[in-house]
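In: model the structure of this input:
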Amino acid sequence: MADKLLIGIDLGGTTTKMAFLEKSGKIIDKWRIKTDTSDNGNHIAPNIAKSINSEMTKTNHTKDEFLGMGMGTPGTIDNKAGTVYGAYNLNWGDKHQVKSVIEKGVGLPLIMDNDANVAALGEFRRGAGSKDQDIVFVTLGTGVGGGIITEGHLLHGCNGDAGEIGHICVKPGGYMCTCGKRGCLEQYASATGVVHIAHDMAEKFTTGKSRLKQLEDKHQKVTSKIVFYLADNGDILANQVVDRVCFYLGLALSDVANAFNPSNIIIGGGVSNAGNTLLQPTTRYFQENAFPPVRDSTKVQLAQLGNDAGAIGAGSLALKFDKSSKNKSSWDK
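Out: Now for the predicted structure:
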């Protein structure tokens, strides 16, 4: 009898990415749907169940072929109660019954975890951390998230908030963060943080010519992608902005590495598409600030799985439903 398959669900504010996977984490089918956040997000869970059923029919699978489902989601998760809350980009400010709706709709058990944690699991199982037991994953997007795996175990902490790398303070008294604190990494190394820094530095920029300065002065739209593109093409101000961003990121990663001594720190998310323009200065500042033995044993690198990391990691959560295995940990390789 063939091994049972897994279902991975990567729930995002704009799109929901899903996949059917083998136990090894290999994707055999993947698709995506629009995340409908209208009506307080009440359509999200039913739409996920409906889409999974439709894809099973389309690909000639039945629910009996699957072990279970795993889902990565923003917000605060209570698997016992089956609820998610505080996911404001989904309009799930209050507690939403998610687990029971999807389980009833599909007929399979579901386990949930934080979206950054499942992306970390994905890179750990099939991506840049697949040869290691100790990794830190940081995702740079609209915000900054993270996941920490040490000795093969995903850390959650006493309140489920381990890995909140985005809320490490890198500049006391700095930019106000949505969490209510000032100076969080999220306000300096996210896509929105890059734009914020660019705006402030442009106001004080007086030396040389800069296309970024011109865009800011004319109140034209500036994105993190534009900033890194201009830096790649020699723009003085854009390079100064990138250097500032990478300083804060490298500093925060050195603090995390000093605490956990990972083999790899893996950087993912949309901002990581800047490639070496982001990676090289970040690595330099990481090495300047890390404890020397940690500096010499930890590699900073870019994620490898792109948009597949979340679905792969989410699917691996369903390994906990494997009654045939003595070790049901979702992080097993």
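
In: please make it C-alpha for all contacts and neighbour counts, starting now.
Out: Will do.

In: quick one, what contacts residue 7?
Out: By Cα atoms under 8 Å, 6 or more residues apart in numbering, the residues touching residue 7 are 18-21, 66, 68-70, 314-315, 318.

In: give me that answer again for 7 Å
Out: Shown in contact with residue 7 (Cα atoms under 7 Å, 6 or more residues apart in numbering): 19-21, 68-70, 315.

In: residue 255 too?
Out: Residue 255 neighbours (Cα under 7 Å, 6+ apart): residue 290.

In: can you name the element that comes right after the helix or strand hosting it?
Out: Assigning secondary structure by DSSP states H and E places residue 255 in helix 236-260. Moving toward the C-terminus from helix 236-260, the next helix or strand (DSSP H and E) is strand 264-268.

In: how about the following helix or strand past that next one: buried residues?
Out: Downstream of strand 264-268, the next assigned helix or strand under DSSP H and E is helix 276-289. For helix 276-289, the buried set under the neighbour-count rule, 16 or more other Cα atoms under 10 Å, comprises 277-279, 281-283, 285-287, 289.

In: please give me the structure for this one as well, since I'd like to look at both together:
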Amino acid sequence: MEKAILGLDIGGTGIKGGVLIKGHLEDIRSIPTPAMESQEYILETIALFIESYAHYDYVGIGIGIPGLVDTREGVVLGLANIPSFQHVELKKFLTLRFGKPVFVNNDANCFAIGVHKYGVGRPFKNLVGITLGTGTGGGIVINGQLYSGVNSAAGEWCSAPYLDQNFEYYCSGKFFENFYNSRPKALAKQALQGDPVAIRAFEEFGHHLGELLKVILYSLAPEAIVLGGSIRKTFPLFKKSMYQTLNTFAYPTVLSQLKILISELDETAIHGAVALVDVEEDMVSV
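Out: Model prediction:
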């Protein structure tokens, strides 16, 4: 598409936007999310934010949110960090307001289609995107198309039971906070300075992540798994232990063809949101 596409990432703390023009994101900006306000107030805040981009004459609006979505109707089913944002007819509200096509999906699904369309995942028809940050999210691309499943819940391996909790507990920032009382960024700095406790923290994290990737391989056997989120920047610290665990996967011929890649996109959430507009007509859903 040569014309502009508007992408929004709506989170519990901030609303971020940007415009894709000829394959490049421009005019990236953000505002705080009025998370404790009423649903009506939040919707009006989103609308006013979108209005600030009106001069681009964009062809459609793509939106990623950290929660489950009825993607057919564009209904946000719930957001943990925004109490009033339950069963929100976001697509209907914005379509009536702006008269443009609106597409809404889970932010991890947005990440997966974003890296497939604009990032390191471009060479692959079948890939999984995993976001490693405050939480853990997953998205699936099959034969070049985003697979969202019912209520955009496909790829939610984070909630699958693992050890005494679930995978998110051990494969996100929660692991470092719960077991080492520290944030990943601070621990990474200590690890790079040779701190043995910090080094061990990332070795353990890599092991847990390797177990998650094995589950994904048993489920889908994708060509590539792309890691995103803030923790991806510490990849050299957990790479070795991750691969050591991955090497226990039962099918070496499958593992030998797997590519594990690190997303190079700094604005993956917005890239994924605009990708919804670009590919939605071909999207596979249930």
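
In: that older thread, between the contacts of residue 7 of structure 1, which is nearest residue 258 of structure 1?
Out: For these, the residue nearest residue 258 of structure 1 by Cα to Cα is residue 315; the value is 30.5 Å.

In: can you find the partner of the closest one in structure 2?
Out: In structure 2, residue 315 of structure 1 lines up with residue 274, judged by TM-score structural alignment.

In: part of a helix, is its match?
Out: Yes. Read with DSSP: H, G, I helix; E, B strand; the rest coil, residue 274 of structure 2 is one of the residues of a helix.

In: against residue 23 of structure 2, how distant is it?
Out: Counting by Cα to Cα, to the nearest Å, the gap from residue 274 of structure 2 to residue 23 of structure 2 is 10 Å.

In: could you do residue 174 of structure 2 as well?
Out: In terms of Cα to Cα, residue 174 of structure 2 sits 35 Å off from residue 23 of structure 2.

In: just the helices in the stretch 51-200 of structure 2 please.
Out: 90-98, 107-118, 167-170, 173-180, 184-192, 196-220 (DSSP state H, counting those that start in this stretch).

In: nearest to residue 226 of structure 2, of the ones you listed?
Out: Nearest to residue 226 of structure 2 among the helices of the stretch 51-200 of structure 2 is helix 107-118; the distance by Cα to Cα comes to 7.8 Å.

In: against structure 1, where does the closest one fall?
Out: The alignment of helix 107-118 of structure 2 onto structure 1 (TM-score structural alignment) covers residues 115-126.

In: now, the contacts of residue 7 of structure 1 that are in strands?
Out: 19-21, 68-70 (DSSP state E).

In: can you pull the contacts of the one residue sitting closest to the centre of structure 2?
Out: Centroid-nearest residue in structure 2: residue 108, 2.7 Å away (criterion: Cα atoms, centre = their mean). Shown in contact with residue 108 of structure 2 (Cα under 7 Å, 6+ apart): 131, 137-139.

In: ok, now how distant is the aligned residue in structure 1 for residue 247 of structure 2 from residue 258 of structure 1?
Out: Mapped onto structure 1 by TM-score structural alignment, residue 247 of structure 2 lines up with residue 287. Distance of residue 287 of structure 1 to residue 258 of structure 1, computed by Cα to Cα: 11 Å.

In: returning to that earlier point: what's the mean deviation for the match of helix 107-118 of structure 2 versus structure 2?
Out: For stretch 115-126 of structure 1, the mean deviation from structure 2 after alignment is 0.8 Å (mean Cα distance after the TM-score superposition for structure 1).

In: widest-spaced pair of the contacts of residue 108 of structure 2?
Out: Of all pairs in the contacts of residue 108 of structure 2, the most separated under Cα to Cα is 131 and 139 at 8.7 Å.

In: and for the corresponding residue of structure 2 for residue 85 of structure 1, the neighbour number?
Out: In structure 2, residue 85 of structure 1 lines up with residue 77, judged by TM-score structural alignment. Applying other Cα atoms under 10 Å, we find 15 residues neighbouring residue 77 of structure 2.

In: contacting residues around the closest residue to residue 77 of structure 2 other than its chain neighbours?
Out: Using Cα to Cα, 6 or more residues apart in numbering and skipping residues adjacent in sequence, the residue nearest residue 77 of structure 2 is residue 87, 4.3 Å away. By Cα under 7 Å, 6+ apart, the residues touching residue 87 of structure 2 are 75-78.

In: ok, and the most crowded of these?
Out: residue 76 (24 neighbours).

In: how long is stretch 144-158 of structure 1 end to end?
Out: Length of stretch 144-158 of structure 1, first residue to last, Cα to Cα: 21 Å.

In: oops, could you answer that again for stretch 232-251 of structure 2 instead?
Out: 26 Å.

In: for stretch 14-32 of structure 1, same thing?
Out: Across stretch 14-32 of structure 1, the terminal residues are separated by 10 Å (Cα to Cα).

In: coming back round to it: in structure 2, what stretch matches the helix holding residue 255 of structure 1?
Out: Using TM-score structural alignment, helix 236-260 of structure 1 pairs with 196-220 in structure 2.

In: how about the matching stretch: buried residues?
Out: Buried residues in stretch 196-220 of structure 2, counting neighbours by 16+ other Cα under 10 Å, are found at 198-199, 201-214, 216-217.

In: same thing with stretch 142-153 of structure 1?
Out: 142-150, 152-153.

In: format those as TSV; extra columns: distance to residue 185 of structure 1.
Out: Formatted as TSV, those follow (distance: Cα to Cα, whole Å):
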residue	distance to residue 185 of structure 1
142	12
143	9
144	7
145	10
146	12
147	15
148	17
149	20
150	22
152	26
153	25
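
In: and stretch 209-224 of structure 2, how far from the chain's centre?
Out: With Cα atoms, centre = their mean, to the nearest Å as the basis, stretch 209-224 of structure 2 stands 17 Å off its chain's centre.

In: burial of the aligned partner of residue 127 of structure 2 in structure 1, as a residue count?
Out: Alignment note (TM-score structural alignment): residue 127 of structure 2 maps to residue 135 of structure 1. When neighbours are counted by other Cα under 10 Å, residue 135 of structure 1 registers 32.

In: neighbours of the nearest residue to residue 301 of structure 1 once chain neighbours are set aside, how many?
Out: Residue nearest to residue 301 of structure 1 in three dimensions, not counting chain neighbours: residue 266, with 5.1 Å by Cα to Cα, 6+ apart. Other residues near residue 266 of structure 1 come to 25 when the count uses other Cα under 10 Å.
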